[in-house]
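**Q** Prediction below, plus the sequence it came from.
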Amino acid sequence: MTDSRKNEPKIDADEILGGIVEWVSIESPSHDGKAVNKVVDHVEGQFRDLGLKIDRTPGIDGFGDILECRTPTEWSQGDGKGILVVAHLDTVHPIGMIEKELKIRREGDSIYGPGIYDMKAGGYIAYYALRHLVRQGKKTRLPVTFLFIPEEEVGSPTSRTRIEEAARGHKYALVMEPGRDGDKVVTSRKGVGRFTLTVKGRASHAGVRHEDGRSAILEMARQILRIEAKTDYARGITCNVGLVKGGTGVNVVSAECTADVDLRVPSPELAEEMTHWFLNLEPIGKDVELIVEGGMNRPPYQKDAGITDLFGKAQAIYREIGKELNDVPLTGGGSDGNFTAALGIPTLDGLGADGKGAHAANEQIYYSSLVPRTYLCSRLLETLE
């Protein structure tokens, strides 16, 4: 890798990895607010020591705290709207995974651990990138705000408003979600919808009075076939019935059944179309009731002119180290970048470490990606204006 800025202090991959491991060692499943706050404590201390202004909002509904860290006014060359860096500190993994399938370990280029790829490595890279500038005595051209979210993995239900409020006050958004497939970042994401269907039927004895019953499970089965048939890869629509629960006994015609559905769509128009379709579903069988609740959880994140320009700036930075940056096609995974991009804020996502195994027992990052990704983040903080 050729670095055209040879006289500057080097970015230390081992130092980055050590910091990442510290964050990963503190397990933080989304629904365990106390566990998440242990990571928040650690991150807050690091940013406070760096000299940033701290604003910590207590969590609600059992979730962890929201942490906001802002560079002092005198640090940047300009004022006004600046750069919003977004990361989340929660993971999908339950407490104890670090002692089982996801023991922290290095095997060649891969380093394993719960949440290391999605996305504690990215969050730490953002911290290190700013610290790297501070060590060099450099200032950013714009003020920078770091926003750490405690419950992104469950849809950011308590932090969405805060994310959107912060985004409106900034010129750019950099989202430290995992990198993709080598030297790739994310410039568009599908919108995410969540719907719950409840069918109410009529219970009866399955052997003696079967004809008197109205099976909620049977109705739900019909609805599931209808819903899954709405998946249309050509239009970018996917519908997945992921959870189903119903019945009270094998010898009882079921009186109630529920199903949870995941929807992904690439555009606001399709989000509106599919939301209307779901909320207007009607029963297929006789004498049963169907209730549909839900809506879009994350709006679609589309690559517009502002995002294209920001991506071009990132590509130019990556070429400084002799590498070519690309973006992935429209991805089905959602992030907090969906919220910032939907507001028209130029958003660059997937800036974290490259790796694989998000949400899985083989979650890992690649050591070889740490320096390039940190360089990219540091130079974006330094040069965006």
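**A** Now that the structure is in, tell me what you want to look at. Residues are numbered from 1 along each chain as shown.

**Q** okay, CA-based contacts and neighbour counts for the rest of this
**A** Will do.

**Q** who's in contact with the residue nearest the centre of the chain?
**A** Nearest to the mean C-alpha position of the chain, counting by Cα atoms, centre = their mean, stands residue 335 at 3.2 Å. If a contact means Cα atoms under 8 Å, 6 or more residues apart in numbering, then residue 335 has 152, 177, 298 as its contacts.

**Q** Give the other helices and strands that the helix or strand where residue 148 lies contacts.
**A** Taking DSSP states H and E as the criterion, residue 148 maps to strand 144-149. Judged by 3 or more Cα pairs under 8 Å, 6 or more residues apart in numbering; DSSP states H and E, strand 144-149 is in contact with strand 66-70, strand 82-88.

**Q** residues in contact with the shortest one?
**A** It stands for strand 66-70. Residues contacting strand 66-70 (Cα under 8 Å, 6+ apart): 40, 44, 47, 52-59, 143-150, 159.

**Q** swap in stretch 310-328?
**A** For stretch 310-328, with Cα under 8 Å, 6+ apart as the criterion, the contacting residues are 1-4, 180, 183-187, 346-348, 372, 376, 379-380.

**Q** now stretch 42-57
**A** Contact partners of stretch 42-57, identified using Cα under 8 Å, 6+ apart, comprise 23, 65-72, 127, 131.

**Q** So residue 235, which state does it fall into?
**A** coil (DSSP: H, G, I helix; E, B strand; the rest coil).

**Q** What segments of the stretch 101-250 of the chain are strands?
**A** Per DSSP state E, counting those that start in this stretch, the stretch 101-250 of the chain carries strands over the ranges 105-107, 110-112, 144-149, 170-175, 184-185, 191-200, 204-205, 238-246.

**Q** Next one for the comparison:
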Amino acid sequence: MTYHPILEWIEQQQDKMLANVLALSNLNSGSANVAGIEQVVDRLSDLASSLGATEERISLAPRSEVLDNGQILEKQSGPLLRLTKRPNANRRILLVGHSDTVYPVDHAFQTCRHLDDNTVNGPGVADMKGGLVVMLTALQALERSRFAENIGWQIIINPDEEIGSFASAPYLDEAARAADVGMIFEPALADGTLAGARKGSGNFSLIARGKAAHAGREHHLGRNAIAALARAMTLLDGLNGQHEGVTINLAKLTGGGPNNVVPDFALCRFNIRVPTPEGQSWAEEQLAQIVARIGTEEGITLELHGAFGRQPKVMDKAHEQLFALLRSCGADLGLPPIEAKATGGCCDGNNLAAAGLANIDTLGVRGGAIHSTDEFLLVDSLSERAKLTALLLMKLAAGEANWPDRATSVSE
């Protein structure tokens, strides 16, 4: 195989890759831990220094967060890391990862441990510090090859993927529209299965405000915010099953106070998942109707916060072309047949697809139990997945494979 010497080099990096994953995962980088994310970015910058890319650290705009009392705070994210090489090349690839994890700085799960010779348990080992190391190693392999000069590439490592990528979304969109292929390094399943189509996701907060009154003396003068919000929530929950694949999850309810006071405030947090753009439009229309209906009740006001931060990712022709190419790479490497299945989960692959960019978004390590204290990485997947990505990159750069047709943005 023409690519064999480069793939052999990756195999020799296995121990180094594992050491880098452990070092990154032992640094807490919960989405709110700006200092921790900065440390991870520093280390990633060091690991990427041999690539010869132009580095930028971008401060993101503050994000709005609705507190349980209805107050809206502006919060800062960590820096976005952007690395660019050969930006004027005729063919360009966008590689995306995230530096944040779901584990806050005060979480009990902070360090890695070996469960056996091929399994490491630790915060972010699979999601996605293992994937970041796979990405950088694959690019190092590409740059060692004679095909590198044929393509340009850009890396975006954002600090807010686990909380919806709201602040980094404009940068993902801009980069996706300038690229031909997208690669994201979220973890694959333990058996190597990839994510295919992904549902879109919207996170919302609905605030009801009424009028406080003494529950005994002047109950008739009060306007119960909890009762009004409960009516809205009943209508929201009733949308389940009305449109194929659309689900509404009522996740949290807060409000009220002493039993002898008519509550004048209540807040509900909920999530909506949609399989198609049509499903999203339907859900948005239904939500607007419910807010309008309950919000016109006497003495009651409703405030809706949130949006669909992730558009649905549909497996169109361009995505099928890219997956077919990856399957051929897996076959060349002697891997079991690579399968993909639809999922209700979402990631930055949704964002790239919304910009019209075909992408594979589970090129990271094999692992599982992500977002829990049982999160694990299968160690042998480090070099395996780096070889798979490097071969995909080199085939594209060598002109051996056809580039997928540009998709039509689902947001247009």
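**A** Here it is on my side, so go on. These figures come from a predicted structure and were not determined experimentally.

**Q** among the strands of the stretch 101-250 of structure 1, which is nearest residue 120 of structure 1?
**A** strand 144-149 (10.6 Å; Cα to Cα).

**Q** Measure the mean distance from the closest one to structure 2 post-superposition.
**A** In the superposition with structure 2, the average deviation recorded for strand 144-149 of structure 1 is 1.0 Å (mean Cα distance after the TM-score superposition for structure 1).

**Q** Show me how far that strand is from its chain's centre.
**A** How far strand 144-149 of structure 1 lies from its chain's middle: 14 Å, per Cα atoms, centre = their mean, to the nearest Å.

**Q** what stretch of structure 2 does it fall on?
**A** The aligned range for strand 144-149 of structure 1 in structure 2 is 153-158, by TM-score structural alignment.

**Q** What residues sit buried inside that stretch?
**A** Within stretch 153-158 of structure 2, the residues that qualify as buried are 153-158, counting by 16 or more other Cα atoms under 10 Å.

**Q** mind checking the SS state of the residue mapped onto residue 356 of structure 2 from structure 1?
**A** Under the alignment (TM-score structural alignment), residue 356 of structure 2 pairs with residue 344 of structure 1. With three-state DSSP as the basis, residue 344 of structure 1 sits in coil.

**Q** What separation is there between residue 344 of structure 1 and residue 299 of structure 1?
**A** Distance of residue 344 of structure 1 to residue 299 of structure 1, given as Cα to Cα, to the nearest Å: 12 Å.

**Q** more crowded one of the two?
**A** Comparing residue 344 of structure 1 with residue 299 by neighbour count (other Cα atoms under 10 Å), the higher total belongs to residue 299, at 27 against 18.

**Q** mind listing what that one touches?
**A** Residues in contact with residue 299 of structure 1, defined by Cα under 8 Å, 6+ apart, are 190-192, 268, 271, 338-339, 342.

**Q** Looking at structure 2, name the residue matched to it.
**A** Mapped onto structure 2 by TM-score structural alignment, residue 299 of structure 1 lines up with residue 311.

**Q** Next one: that match from residue 381 of structure 2, what distance?
**A** 30 Å.

**Q** again, but for residue 50 of structure 2
**A** Residue 50 of structure 2 sits 23 Å away from residue 381 of structure 2, going by Cα to Cα.

**Q** same question, residue 148 of structure 2
**A** 24 Å.

**Q** follow-up on the earlier one: for the helices and strands packed on strand 144-149 of structure 1, state which one has the densest average packing.
**A** For these, the largest average neighbour count (mean count of other Cα atoms under 10 Å) is found in strand 82-88, namely a mean of 27.

**Q** Where in structure 2 does it align, residue-wise?
**A** Going by TM-score structural alignment, strand 82-88 of structure 1 lines up with residues 92-98 of structure 2.

**Q** mean deviation of the matching stretch from structure 1?
**A** Stretch 92-98 of structure 2 sits 0.5 Å off on average (mean Cα distance after the TM-score superposition for structure 1).

**Q** Help me confirm that residue 112 of structure 2 comes into contact with residue 124.
**A** No. Using Cα atoms under 8 Å, residue 112 of structure 2 is not in contact with residue 124, being 9.3 Å away.

**Q** Many thanks, we can stop here.
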